[in-house]
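# This is a predicted model, with the sequence first.
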Amino acid sequence: MIRFLPVVFLLFLFSSLKLVAQYCEITVTGLRNDNGEVRLYLFRNSDGFPEELEKSAIATTSKITNNKATVSLPASFGTYAITFMHDENLDGEMQYSWLGMPSEGFGFSNNPKVRMRAPNFEECSFVVRESGCSVTIDTKYY
């Protein structure tokens, strides 16, 4: 009986742990049409944010329905930032006008004002806590 005590203790310990996956639901609103897709990039830190998309922790796409896109991403506890683009022509790249302004929609978590520079990680960061998170990002067009 005594030699089974450690096994019983471990079973009790593991059965009391909550193994819940954290998810962050991201909703992109204000898309001007349902053409193309939304390309969304989740960053865990400032390294590469927001221009070096290959350094994002997660890159995904979403279909657009009724000028809105929703993505659910796995995200453990921590601080994150998101950038996205409305890839209307499905070429995988942001299109620019002859003035150098984006001609496709884009946005960032926390919806910071975009002026003469892209916002930094701190301006766009949000925290994923125990219950996951919900983030709504408004689309900007020039």
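Ah, there it is.

# rest of the way, CA atoms for contacts and neighbours
Will do.

# remind me, longest strand of the protein?
strand 78-87 (DSSP state E).

# take a look at this one as well, against the first:
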Amino acid sequence: MKAKILITLAIFASALAKAQEVKMNINITNIEPGKGTVVLNIYDKKEDFLKKVFLSKTLKANGSTLTFSLNLPKKGTYAVTVFQDLDDNKKLKQDWFGIPQEPVGYGNNFKPSAKPRFNDCAITLGSDPVTQVIKLF
């Protein structure tokens, strides 16, 4: 009997977690086809922005546009960064001043004149699916 109750609770908890998930599609444009991979990084906390990635996804740069489809665990505000890893070394290549040497893009198509901040690249997610288009530059 206990096993049935535990299984029922586990199924209910799983269904509840799925119900809270938020779908986000991020369409990346201006990719250099055939060169490396495209890396999408999601940050869920201001204090972790550009330091500790909440979720990272990678796709082969096999076309000039790509779409990342994500299921995030809850509503909220997430910052988004994208770069094309031309040399496939899993890191954004930067010069001595921290200026990116590979194509980059940010949530809301923010184009920084200095180091971007969380709010500059933030996307707020509610119950409805969100689609964002980010152009690499």
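Noted; the coordinates are in hand. Since we're looking at a predicted model, the values are computed, not measured.

# re the thing from before, who does the longest strand of the first structure touch, helix- and strand-wise?
Judged by 3 or more C-alpha pairs under 8 Å, 6 or more residues apart in numbering; DSSP states H and E, strand 78-87 of the first structure is in contact with strand 37-43, strand 106-108, helix 121-124, strand 126-128.

# Need the winner for burial among those.
strand 106-108 (a mean of 26; mean count of other C-alpha atoms under 10 Å).

# Which other helices and strands does it contact?
Packed next to strand 106-108 of the first structure, using 3+ C-alpha pairs under 8 Å, 6+ apart, are strand 78-87, strand 133-138.

# Output those in JSON lines; the columns should cover mean neighbour count and distance to residue 17 of the first structure.
Listed next are those as JSON lines, based on neighbours: other C-alpha atoms under 10 Å; distance: least, C-alpha to C-alpha, whole Å:
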{"stretch": "strand 78-87", "mean neighbour count": "22", "distance to residue 17 of the first structure": "20"}
{"stretch": "strand 133-138", "mean neighbour count": "17", "distance to residue 17 of the first structure": "21"}
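
# Reformat those into JSON lines and put distance to residue 102 of the first structure next to each item.
Shown next, in JSON lines, are these (distance: least, C-alpha to C-alpha, whole Å):
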{"stretch": "strand 78-87", "distance to residue 102 of the first structure": "10"}
{"stretch": "strand 133-138", "distance to residue 102 of the first structure": "15"}
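
# quick one, which of those is nearest to residue 34 of the first structure?
strand 78-87 (9.5 Å; C-alpha to C-alpha).
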